[in-house]
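J.: Following is a predicted model, sequence given first.
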Amino acid sequence: MTKSYLPDYCFVNHPMTGEVVKVEKGKVGYYETDCNTSAKEMNASINVTSQQAEAMLTGCLCGWENPDLNIKL
């Protein structure tokens, strides 16, 4: 079994609105938040890199079956 180097969740800026949303690993779509800080700051507080957040955004929008999402980032 391949070890996933993606976090269980992270925060990203919605590609259309720019609002901060929460993405959960393996789930399609996102969850709205009421964050008053940036996605980058929120991710830093939970030790999520920008590369991991970008991969998570790709997964939630394009599908989690892409093997490139589980590479060590």
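T.: Looks like it came in fine. Numbers count the residues shown, from 1 in each chain.

J.: Please count neighbours and contacts with C-alpha atoms only from this point.
T.: Noted.

J.: what about the strands in the protein?
T.: 9-13, 20-24, 31-32 (DSSP state E).

J.: Just tell me which of these ends up closest to Leu73.
T.: strand 9-13 (14.5 Å; C-alpha to C-alpha).

J.: Just the helices from this protein, written as ranges.
T.: 39-45, 50-62 (DSSP state H).

J.: Tabulate those (a markdown table), appending mean neighbour count and distance to Thr33.
T.: Shown next, in a markdown table, are the helices of the chain (neighbours: other C-alpha atoms under 10 Å; distance: least, C-alpha to C-alpha, whole Å):
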| stretch | mean neighbour count | distance to Thr33 |
| --- | --- | --- |
| helix 39-45 | 16 | 10 |
| helix 50-62 | 19 | 15 |
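
J.: In addition, the following structure is provided for comparison:
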Amino acid sequence: MLLARRLIAHASATIFTPCHRRSDMDEPIDLPARRVALRIAALPEMCATTLPSTHEAIVIKRGEAGHWPIPDDMTIERVNALFGATPAHVAAMLVGSMFGWNVPGADPGRYDADGRPRRT
């Protein structure tokens, strides 16, 4: 658990502004937004993978745009085991962090156990 806290602190210390914040919490959320919020909440807090364009090891935070470099003393496998991230979670979180958490590709249900897109 100490490693998880340190990883969270590392990712939080980088310069990044949280993406969407609701300022009017009294206003009801529409149904599609509620579905997206529930889908995001079901994902692990963080996961790690390689950035497709550079093959750099990165950390992705649930619900936030962008990514962070992985700490030097951590590995992708260790981060994913620590947070319980499956290959389907990792694939969905990579898409969400790059293209938005409301796109269909940010749903881990659209991936098989190996993180490959399911055929429909």
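T.: Perfect, thanks for sending it. Computed from a predicted structure; not experimentally measured.

J.: rewinding a little: out of the helices of structure 1, flag the one nearest Tyr31 of structure 1.
T.: It is, among these and with distance given as C-alpha to C-alpha, helix 50-62, at 10.7 Å.

J.: distance from the closest one to structure 2 after superposition?
T.: Here helix 50-62 of structure 1, set against structure 2 after superposition, deviates by a mean of 0.4 Å using mean C-alpha distance after the TM-score superposition for structure 1.

J.: which residue numbers in structure 2 go with that helix?
T.: With TM-score structural alignment applied, helix 50-62 of structure 1 matches the range 87-99 in structure 2.

J.: gap between the matching stretch and the chain center?
T.: Distance of stretch 87-99 of structure 2 from its chain centroid, counting by C-alpha atoms, centre = their mean, to the nearest Å, is 6 Å.

J.: cool, and stretch 46-54 of structure 1?
T.: Distance, centroid of stretch 46-54 of structure 1 to centroid of chain: 7 Å (C-alpha atoms, centre = their mean).

J.: same thing with stretch 46-65 of structure 2?
T.: Worked out by C-alpha atoms, centre = their mean, stretch 46-65 of structure 2 lies 8 Å from the chain centre.

J.: same deal with stretch 56-70 of structure 2?
T.: 7 Å.

J.: whereabouts in structure 1 does that stretch align?
T.: Under TM-score structural alignment, the match for stretch 56-70 of structure 2 is residues 19-33.

J.: In the matching stretch, which residues are buried?
T.: 19-25, 30 (16 or more other C-alpha atoms under 10 Å).
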